[in-house]
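1. quick one, what's the 3D model for this:
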Amino acid sequence: MADPLTEIVTLLHPTARFSKRLEGAGHWRIEREGQGDPFYAAVLQGQCRLSVDAGPPVILQAGDFVLAPAVHTLVNTSLHAPPDTPASLPVHLGENQFRIGTPDGPAELHMQIGHCQFGSPDAALLVPLLPQLVRVRGQARLAALVQMVGEESRAQRPGRDVVLERLLDVLLIEALRSQSGPADGGLVRGLADERLAGALRSMHARPGHGWSVAGLAQEAALSRSAFSARFTRVLGIAPMEYLLTWRMALAKRLLRAGGLGLEQVAERVGYASAETFSVAFARHAGMSPARFLRHA
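-> So this is what the prediction gives:
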């Protein structure tokens, strides 16, 4: 059976932007605005408070790993910083190391922080299928992966980009499947539901099958109405809308890869003819498959 989580992370095509070591002492506050790119951090020593996109703040401690697949606003503070603590910028110490707060004395916090971006043109559709914030506690392998990403991003060795791409794939998949506590929604929560997991894996294993809500409900051993309501509640998207999103993302990958005619691509993603596929693709992507290829 297909692994939907691996397929979606791979299709998102994560690429590294930068990774840095941050140390902090005293009272401090960092405020950042982003473009919806992924952010991750491993707390190596100490504690701090983190809030993403105006969500409730979470307390992070040594051994914690946190991943936010899409960040627009980020607030990071020392654990006991007063509410009126002004925001400031970390000071560059050299070698991708930064310090925030009191400039002198021993650091109370050490974090490895990284930013990456998704190369997929469908990132805006696929990212909402992931949890808004993932926190993992006590998984040393994640901290090791973050350190490897940081080391590789600073090196100029042959094959650097390929190694970084693979490391980021592993990092994101490992974080998503290892998160502490239940997911807040999306694909991870759906895969944790034993009834919905079967339907999700079937959709990914056979995207060209003529799926209907009734057929997917049968995969989940639920009635049609119960399946539809449960799927929409857990994943935040209706079953056939999820299937369309996956099919079109897959179609774009097949079109960019070349080697297949339009009829073959249409068949692989569940359409009876190139004409019906082209109409659906244009409605979804805002352009015909031929124009998409010219701009890919």
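2. from here on, just use CA atoms for contacts and neighbour counts.
-> Noted.
3. now Arg253. Nearest residue, chain neighbours left out?
-> Nearest residue to Arg253, sequence neighbours excluded (C-alpha to C-alpha, 6 or more residues apart in numbering): Leu11, at 7.9 Å.
4. hmm, Leu125 and that neighbour touching each other?
-> No. In this structure, Leu11 is not within contact of Leu125 by C-alpha atoms under 8 Å, at 11.5 Å.
5. pick out whichever of these two has more residues nearby.
-> Comparing Leu11 with Leu125 by other C-alpha atoms under 10 Å, the one with more neighbours is Leu11, at 21 against 14.
6. show the contacting residues for the more buried one.
-> Taking C-alpha atoms under 8 Å, 6 or more residues apart in numbering, we find Leu11 in contact with Ser120, Ala249, Arg253.
7. identify those among the residues you listed that sit within helices.
-> With helices taken from DSSP state H, the overlap with the contacts of Leu11 comprises Ala249, Arg253.
8. pipe the contacts of Leu11 into JSON lines and attach neighbour count per row.
-> Formatted as JSON lines, the contacts of Leu11 follow (neighbours: other C-alpha atoms under 10 Å):
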{"residue": "Ser120", "neighbour count": "18"}
{"residue": "Ala249", "neighbour count": "22"}
{"residue": "Arg253", "neighbour count": "15"}
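9. Arg21: which of the contacts of Leu11 is nearest?
-> Of all the contacts of Leu11, Arg21 sits closest to Ser120, with 27.7 Å by C-alpha to C-alpha.
10. ok, the closest one - contacts?
-> Taking C-alpha under 8 Å, 6+ apart as the test, what Ser120 contacts is Leu11, Leu12, His13.
11. ditto for Pro128
-> Pro128 is in contact with Gly186, counting by C-alpha under 8 Å, 6+ apart.
12. give me the three-state assignment for it.
-> Put simply, Pro128 is helix when judged by DSSP: H, G, I helix; E, B strand; the rest coil.
13. could you do Ala217 as well?
-> Note that with three-state DSSP, the state of Ala217 is helix.
14. double-check Val43 against Leu60; I have them as touching.
-> Yes. The pair Val43 / Leu60 is scored as a contact, 7.1 Å apart, by C-alpha under 8 Å.
15. I'd assumed Ala107 was in a helix, is it?
-> No. Using three-state DSSP, the assignment for Ala107 is coil, not a helix.
16. so it touches Leu22, yeah?
-> No. Ala107 is not in contact with Leu22 according to C-alpha under 8 Å; the separation is 9.7 Å.
17. another for comparison:
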Amino acid sequence: MIDPLAEIVTMLQPRLPFSKAASGSGSWRVDGDGDGRPVFAVMLEGAARLAVNDQPEIELREGDFILIPAADRFVMSNNGNRAPPATDPLRVTMLADETRHGDPEGAPNMRILIGRLAFASPDSTLVFALLPCLLHIRGQSRLTALVQMIRNEAQNQRPARDIILERLLQVLLIEALRSDAAALETPGLLRGLADRQLAGAIRLMHEDPARSWTVEELAKVATLSRSVFFDRFQKQTGMAPMEYLQSWRMALAKDMLRRRDGGIKTIAQRVGYGSASAFSVAFSRFVGMAPSQYTASGEAELKTAGEPQP
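-> Predicted coordinates:
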């Protein structure tokens, strides 16, 4: 049976262009611009306060995991004493194995591992667009262990390093996305899959995207009336059923075009279009460019997906 979440995460082909260890001592603060890229982190020691994209502050404690699907702006600071600092709180010092914020010589009150994600496939909206601006997970030691393994693998040039990193990142994303903190916060795929009656319909759309599905057929699979199914699907996933089906078809088409997995006519048939021209019109309307243009732009993205970022 097709697992939509695993299928989407596998298609994303996650990469790790950048990771680092950081610590804070005394009074410290980090004002950051994340340029809209996804970022994850795990608190190894101590505590801190974090505000993302101008949202209210949250407290981070030892063992906490965070995933920021689109990090535009964030402020992170020490949690506790707010007395006038002896050292500039914005001071940054490069130590032997980590970046130190605040007092370079004091005992750390926070230690964190941070990683930036990139995707060979740009269809991250399928997973991230409907998630909260900050996914905060507490008490899952598996995530802490995974981040440490990813950091260790990234620091060593061992055989098959890139494959191992991609697999570890896939597991990390799946563990985070299927957590209770992710599944019920906002409408999205995960809430749809958590709904037993909708899950079967979603799986069938993934299993046979070329089929000419109708709302009536999908509602029958869910054992719901057409109107109830439509309203429930939209409420749980944030999309109408046919809108979700088209999004998935286009994600598949973009993936096949990037990999040059067949000609336009073949790809059109595999994603449910009767002709290459009908597919081209739909693709251009959905993506904003013709399939041939997308193939060329996709090749450029694949070349840069794994390049290190500052």
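18. now the TM-score, please.
-> Once superposed, chain against chain, the TM-score is 0.90 (TM-score structural alignment, normalised by the length of the first structure); 295 aligned residues with a C-alpha RMSD of 2.4 Å.
19. what strand or helix carries the residue nearest to Arg253 of the first structure?
-> helix 4-12 (DSSP states H and E).
20. mean shift between that helix and the second structure?
-> After superposition onto the second structure, helix 4-12 of the first structure sits on average 1.7 Å from its aligned residues (mean C-alpha distance after the TM-score superposition for the first structure).
21. what do we get in the first structure for Arg232 of the second structure?
-> Aligning on TM-score structural alignment places Arg232 of the second structure opposite Arg230 in the first structure.
22. so Ala107 and Leu22 of the first structure - more neighbours on which side?
-> Neighbour count, other C-alpha under 10 Å: between Ala107 of the first structure and Leu22, Leu22 has more, with 23 against 18.
23. is that one part of a helix or strand, or is it coil?
-> Quick answer, by three-state DSSP: Leu22 of the first structure is strand.
24. give the contact list for it.
-> Gln97, Phe98, Arg99, Ile100, Leu109, His110, Met111, Gln112, Ile113 are the contacts of Leu22 of the first structure under C-alpha under 8 Å, 6+ apart.
25. likewise for Pro241 of the second structure?
-> Val215, Phe230, Phe233, Gln234.
26. counterpart of it in the first structure?
-> Aligning on TM-score structural alignment places Pro241 of the second structure opposite Pro239 in the first structure.
27. same question, Met289 of the second structure
-> Per TM-score structural alignment, Met289 of the second structure is aligned with Met287.
28. can you pull out the helices in the first structure?
-> Under DSSP H, the first structure gives helices at 4-12, 123-126, 140-154, 160-178, 187-192, 194-205, 213-219, 224-235, 239-257, 262-268, 274-285, 289-295.
29. of all these, which one comes closest to Val134 of the first structure?
-> Among the helices of the first structure, the nearest to Val134 of the first structure by C-alpha to C-alpha is helix 160-178 (6.8 Å).
30. same for that closest one, what does it pack against?
-> helix 4-12, strand 14-25, strand 64-78, strand 134-137, helix 140-154 (3 or more C-alpha pairs under 8 Å, 6 or more residues apart in numbering; DSSP states H and E).
31. centre of the chain to it, how far?
-> Once both centres are worked out by C-alpha atoms, centre = their mean, to the nearest Å, helix 160-178 of the first structure turns out to sit 11 Å from its chain's centre.
32. what about the closest residue to the match of Met289 of the second structure other than its chain neighbours, how many neighbours?
-> With C-alpha to C-alpha, 6+ apart as the criterion, Met287 of the first structure has its nearest non-adjacent residue at 7.3 Å, and that residue is Phe281. Using other C-alpha under 10 Å, Phe281 of the first structure is surrounded by 21 other residues.
33. residue contacts, Phe281 of the first structure?
-> Counting by C-alpha under 8 Å, 6+ apart, the residues that Phe281 of the first structure touches are Met248, Met287, Ser288, Pro289.
34. buried subset of those residues?
-> Neighbour-count burial (16 or more other C-alpha atoms under 10 Å) applied to the contacts of Phe281 of the first structure gives Met248, Ser288, Pro289.
35. surely the last one is in contact with Thr276?
-> No. Pro289 of the first structure sits out of contact with Thr276 when judged by C-alpha under 8 Å, with a separation of 11.7 Å.
36. Ala278 of the second structure: neighbour count?
-> Neighbours of Ala278 of the second structure (other C-alpha under 10 Å): 12.
37. list the contacts of it.
-> Taking C-alpha under 8 Å, 6+ apart, we find Ala278 of the second structure in contact with no residue.
38. which residue lines up with it in the first structure?
-> Match for Ala278 of the second structure (TM-score structural alignment): Thr276.
39. give me the distance between its match and Arg283 of the first structure.
-> 11 Å (C-alpha to C-alpha, to the nearest Å).
40. how about Glu174 of the first structure?
-> Taken as C-alpha to C-alpha, the span from Glu174 of the first structure to Arg283 of the first structure is 35 Å.
41. these two: which is more packed in?
-> The residue with more neighbours, out of Glu174 of the first structure and Arg283, is Glu174; 17 against 11, by other C-alpha under 10 Å.
42. ok, the more buried one - contacts?
-> Per C-alpha under 8 Å, 6+ apart, neighbours of Glu174 of the first structure: Leu142.
43. look up how far Ala197 of the first structure lies from it.
-> Distance of Glu174 of the first structure to Ala197 of the first structure, given as C-alpha to C-alpha: 18 Å.
44. please apply the same query to His92 of the first structure.
-> Applying C-alpha to C-alpha to His92 of the first structure and Ala197 of the first structure gives a distance of 46 Å.
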